[in-house]
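A.B. asks: structure for the following, please:
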Amino acid sequence: MEPTSPLQYLFGYPGGRAIELLEALAESEIEVVRPRDEREASVMAEMYGRLHRKPGVLTGQGPWIGSIGAIGQMEARLGSSPMVVLTEASERGDYSTLAPYQQARGDYGGFALPKILDGIAKEWWFPRTPNETLRSTQLAFKHATAGRPGPTAVVLDGDAVTATVPEDDDPPALWSPEEQTKNWESSPTATDVERAAEHLANADRPVVIAGNGVHAAGAYDELEAVAETYDAVVTTSYLGKSTVAETHDLAGGVIGSFGHEGANQAVSEADTLLVVGCRLNPMDTNWGATSFVRPDEQTIVHADVDTRNAGWVYPADVGLIGDAKQSLSALGEAAGTFAPGNDWARDRAENARESFRAPECESDGEPILPQRAVAAIDEVVDPNTLVTADSGNNRFWLLNYLQTPARRTYFGSGGVGGMGWAGPAAVSAAITTDRDVIAVAGDGGFAMTMTCIETAVEYGVAPAFVVLNDTSLGMVRQMDDEIPGVDFHDTDFLKIAEG
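C.D. replies: Coordinates of the predicted model:
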């Protein structure tokens, strides 16, 4: 990749034959970010891919990339973040078949990293020659960003790691990285766009549900243009939060079982729904509540990069299959054929936004209520601030009471939804941007990856860490406070950070 690749950062941990890869990067301009373990490295790489919309690169020794390093890869797969994993099979050459130690090829006596990758990666490669290594790495970058983004992996082993690339031009040929990694955006058909535009233009109560696909495509201008053109309320899924500024006069908040009542009511009242880049998972749909989305009574237009997702949970009247940016752009252009407009959307959105505040947000009681803590965060967040949210109750407090002032300012664990995500994600964002960053986690999640503070210190960045400490796994305790294992002793996280 170096020097023709635009790669700027590599997140990883030295070990096994990944050491040889890192040695080769010692003189390059690529910055190697080494956190405290492969789990944190995987989250940092995933966050990089999600934030910058180009592959975050993770490297490390095969056994640990396939175990603790799987956390970030699973989040990337289910959260549609582009990611490339460069790992290895540990044993060298002929020793892989001789009572191996940490061997990951899958031979007798070792374990099978490829089988692990089968369940996580979009695609993976196991090159056997130097030429295959180059081609596989190029294809890994291509596949990571093709269609729905996700993680890909290259498993290095034997001579494929360090052998010299032949200088002859014998086939099969190697192409330049620019040629081999190029992708093309897909667009919906003109017929489908016209049908969708007609439904939206004739709607009296149109509502958009914007999901993570809008983030992945960077389709913010297009989303806002469609909302304003068709006078549609814009709600979001929890992964779609901040696809539109939640202060916009058409913003209606976050839908779902842990979202805003106002947003849920707007979706329920709609006569036409435009679902963009959202698969409508059970939490989005209030666990399939029959009063929420009603395909027999509402017109549903479903835009997604993958035709399998359009009409997956609810039957769709029109499917727009293509990149979200392309689909929304086409819808905006098609509006000229019609005369869209209604007297409902702006007033309905304004009413829906009232759900961002509750009396608890103003409470001065002690211990500090989580609603009040999030209200305090909301007071200091500006359009240049990034907020990362962990899994658990903290995320749901943020969904409800953090009103994002700009697009692309909130990122939460929600692909696979692993705890311990927010801290490393915030450090990754702080290292790779010049923006202010706030990580919010519960005490359970923060304790899992609090060594990321040391990484922040080492790399000279200072994200703010907010710990909503209820000395428990609060979300689990809410289900039944008699469940064993939900309570923690009260930890002084401030002293830990000072150390």
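
A.B. asks: from now on I want contacts and neighbour counts done on CA atoms only, so please keep to that.
C.D. replies: OK.

A.B. asks: starting at the chain centroid, how far to stretch 465-480?
C.D. replies: 23 Å (CA atoms, centre = their mean, to the nearest Å).

A.B. asks: what sits up against that stretch?
C.D. replies: For stretch 465-480, the external contacting residues (CA atoms under 8 Å, 6 or more residues apart in numbering) are 370, 392-394, 423, 438-444, 446, 483, 486-491.

A.B. asks: show me what contacts residue 184?
C.D. replies: Contacts of residue 184 by CA under 8 Å, 6+ apart are residue 146.

A.B. asks: ok, 10 Å please
C.D. replies: Each residue near residue 184 by CA atoms under 10 Å, 6 or more residues apart in numbering is listed here: 145-147, 323.

A.B. asks: does it count as helix, strand or coil?
C.D. replies: coil (DSSP: H, G, I helix; E, B strand; the rest coil).

A.B. asks: structure for this one too, so we can compare:
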Amino acid sequence: MSSNEMTGGEALARMLKAAGAGPMFGMGGFQLLPFYDAARRIGLDHNLINDERCAVFIADAYAKVSGRVGICDATLGPGATNLVTGLVEALNAGTPLVVFVGDSHRLHSWKNMTQESRQTEILRPACKELIRIEMVERIPELVRRAFQVATSGRPGPVVVDVPEDICHGTFPFDEAEFSIDESIARAPAIRCRPAADDLERAAEMLSGAKRPLMLCGGGVHISGAAEAAEALAHAINLPVAHTMTGKGAIACTDPLSAGLFGRYDRIANALIEESDCLLVVGCKLGEIATKRYTVPAADKTVIHLDNVAEEFGRTFQPTLRLWSDARAGLDDLRDALAADADAIRGRQQGYADEVASKMKGWRESVDARLTSTEQPINMARLLNELNKTMPADGILVADGGFAAHWGGLLYDTKEAGRGFVPDRGFASIGYGLPGAMGCALAAPGRPVVGLTGDGGFNMVMGELETARRLALPLTVIVVNNAASGYVKALQHLMYGTGNYQSSDLAEVNYAKVAESLGCTGIRVEDPEDIADALKAGITGKDGPTLIDVVVTRDPAKMLPGVDNRTVQAKKGDRVA
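C.D. replies: As a prediction, the model looks like this:
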């Protein structure tokens, strides 16, 4: 074996090269300079970011769409602490990331070093695992470990803390050490299958049900299980409802789609109430999905399929626990039902037709809002135009706040798969633009649209410079209501008209902001102009397009429905 004296920073870069790392983002400092130098020399696709939180958001969206591990880095102190929000998003969403963070020189630690903080203690609760490298020669081993942890079980972010002296120090590495098995460069790296007895019982419960319903969460997409969900649904005429992150488990346009369930729903909550057997797949049954823990009712028959055993019983006690990877479990269920599938499908045809009829009826009942000509623009009209314009392979990224709720309720994916990317792990606003950047990098050639509020865009507008620098062909829709819309809407519901505090923003023409940053800017005030603006953005190939859509200023119309928490709050409960 040949050996090569190199810095720890170069060893880090070589391990990423061995892993086939995709585009990565960071903002360097002295501690990681050897890594940056090696990245330049060996051809890693590393790019400067304007805010470290956005580096994690880009990596998160990239990983969600590509299935590969997202990579980013930050320098010590403020660089490290700026990562926290993005790390928690990835941790809660199950996104595989490896994040390198520079740290102080160990010889001088705790001697008032510039920018020093107890960053490992700050970051540890925000990631799946934190690995601190204490010896240069262990870099290949520990980076390999970081990838393995990031992609196994419920995937998540792993932080690799690199002291200055480790990154700048040298060691005669053996060339053979720089290798990473392809199996741990993607998530999920390892799949588990349900126990045979549990699988048999689940098949019996589904085959004997008269009104079964599948509820899909984001775990379906983490597992790459959309095709398996679609196949099971079609095999036995099993209707499917979804959470925001589970949208695309089957196409929203599929006759078996019952749409979003939980806090905002179309027809799904009523179907859940009427169902005699619920198959919950890759869903944590959190607050929004369960309409603050009221859906489904406690006495419902529920099969809960998840690969994280700790989620069983956390918010709902299921009748049957299926400990399994989503794709493997759904494939096994379909196989277990195969002998009776034709009979079940025929028996369930009337039920399936009923679901399709109810969905058609719902669409007709909201048509006035979907086609509204009012000015400022109705959010439902904006989403309806987006549905008509977006190609089947398009990706919509929905920022936190009301952008996600409107998108979750009204946006329709046209094929199974991850075509809707909301940041529901932490629901932080500011994800729309960097999330769109990550998706554009993960899926070149697919149209990408980011939907964000003006408040969220204000937080991250500097990344428009990054998107322009990279010539990313994406579209950002800024929903311009001159307010922190979600908060203002809640204040309206809670305290009445005119009782608003710290929820208004200045009127800004964001199209001009985009133009000042060298991007295409389009301002839309008339709903009849939405379609042309969307087409111009989606077909544009010369870099980012920002569409500034002036929507309603009426807080009574800012949400797609009344927030269920307000009823509880008016009874004296605390609003979260």
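
A.B. asks: ok so, going back, residue 69 of the first structure: which of the contacts of residue 184 of the first structure is nearest?
C.D. replies: Relative to residue 69 of the first structure, the closest of these is residue 145; by CA to CA it sits at 20.4 Å.

A.B. asks: what does the closest one correspond to in the second structure?
C.D. replies: In the second structure, residue 145 of the first structure lines up with residue 151, judged by TM-score structural alignment.

A.B. asks: I figured residue 347 of the second structure hits residue 237, correct?
C.D. replies: Yes: using CA atoms under 10 Å, residue 347 of the second structure is in contact with residue 237, at 8.8 Å.

A.B. asks: mutual contacts of those two, please.
C.D. replies: Jointly contacting residue 347 of the second structure and residue 237 under the rule CA under 10 Å, 6+ apart are residue 341.

A.B. asks: okay, those two: which has more neighbours?
C.D. replies: residue 237 (25 against 14; other CA atoms under 10 Å).

A.B. asks: contacts only, for the residue mapped onto that one from the first structure.
C.D. replies: Using TM-score structural alignment as the criterion, residue 237 of the second structure maps onto residue 231 of the first structure. Taking CA under 10 Å, 6+ apart, we find residue 231 of the first structure in contact with 200-201, 203-207, 225, 250, 340-346.

A.B. asks: of the residues you listed, closest to residue 134 of the first structure?
C.D. replies: Among the contacts of residue 231 of the first structure, and counting by CA to CA, the member closest to residue 134 of the first structure is residue 225, at 41.8 Å.

A.B. asks: distance check, that closest one against residue 329 of the first structure.
C.D. replies: For residue 225 of the first structure, the distance to residue 329 of the first structure equals 8 Å [CA to CA, to the nearest Å].

A.B. asks: residues of the lengthiest helix in the second structure that come out buried?
C.D. replies: For the second structure, the longest helix by residue count, based on DSSP state H, is helix 349-365. Neighbour counts over helix 349-365 of the second structure (16 or more other CA atoms under 10 Å) mark 351-352, 355-356, 358-359 as buried.

A.B. asks: residues in contact with that helix: which ones?
C.D. replies: Helix 349-365 of the second structure is contacted by residues 210-212, 236-240, 253-259, 266-268, 271, 345-346, 348, 367, 370, 410 when judged by CA under 10 Å, 6+ apart.

A.B. asks: what range in the first structure does the helix or strand following that helix sit on?
C.D. replies: For helix 349-365 of the second structure, the following helix or strand on the C-terminal side (DSSP states H and E) is helix 367-370. In the comparison with the first structure, helix 367-370 of the second structure aligns to the range 358-361 (TM-score structural alignment).

A.B. asks: equivalent analysis for stretch 308-327 of the second structure, please.
C.D. replies: Under TM-score structural alignment, stretch 308-327 of the second structure corresponds to residues 306-325 of the first structure.

A.B. asks: can you give me the end-to-end distance of the matching stretch?
C.D. replies: End-to-end distance for stretch 306-325 of the first structure, by CA to CA: 14 Å.

A.B. asks: Three-state assignment for the residue of the first structure positioned farthest from its centre, please.
C.D. replies: Ranking residues of the first structure by C-alpha distance from their mean position (CA atoms, centre = their mean) puts residue 168 at the top, at 42.0 Å. With three-state DSSP as the basis, residue 168 of the first structure sits in coil.

A.B. asks: about what we covered before: tell me which of the contacts of stretch 465-480 of the first structure fall in helices.
C.D. replies: 370, 393-394, 423, 443-444, 446.

A.B. asks: quickly check the residues you listed for the two that are furthest apart.
C.D. replies: Distance extremes for these: the farthest pair is 370 and 423 at 18.3 Å, using CA to CA.

A.B. asks: these two: which is more packed in?
C.D. replies: Neighbours were counted for residue 370 of the first structure and for residue 423 using other CA under 10 Å; residue 423 has more, 33 against 20.

A.B. asks: so among the ones in helices among the contacts of stretch 465-480 of the first structure, which ones count as buried?
C.D. replies: Neighbour-count burial (16+ other CA under 10 Å) is assigned, among these, to 370, 393-394, 423, 443-444, 446.

A.B. asks: how about those residues in TSV, adding distance to residue 305 of the first structure?
C.D. replies: Shown next, in TSV, are those (distance: CA to CA, whole Å):
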residue	distance to residue 305 of the first structure
370	37
393	31
394	31
423	30
443	37
444	36
446	34
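
A.B. asks: closest one to residue 48 of the first structure out of these, please.
C.D. replies: Nearest to residue 48 of the first structure among those, counting by CA to CA, is residue 423 at 13.2 Å.

A.B. asks: show me what contacts the closest one?
C.D. replies: Contacts of residue 423 of the first structure by CA under 10 Å, 6+ apart are 40, 43-44, 388-390, 438-441, 445-453, 456, 463-466.
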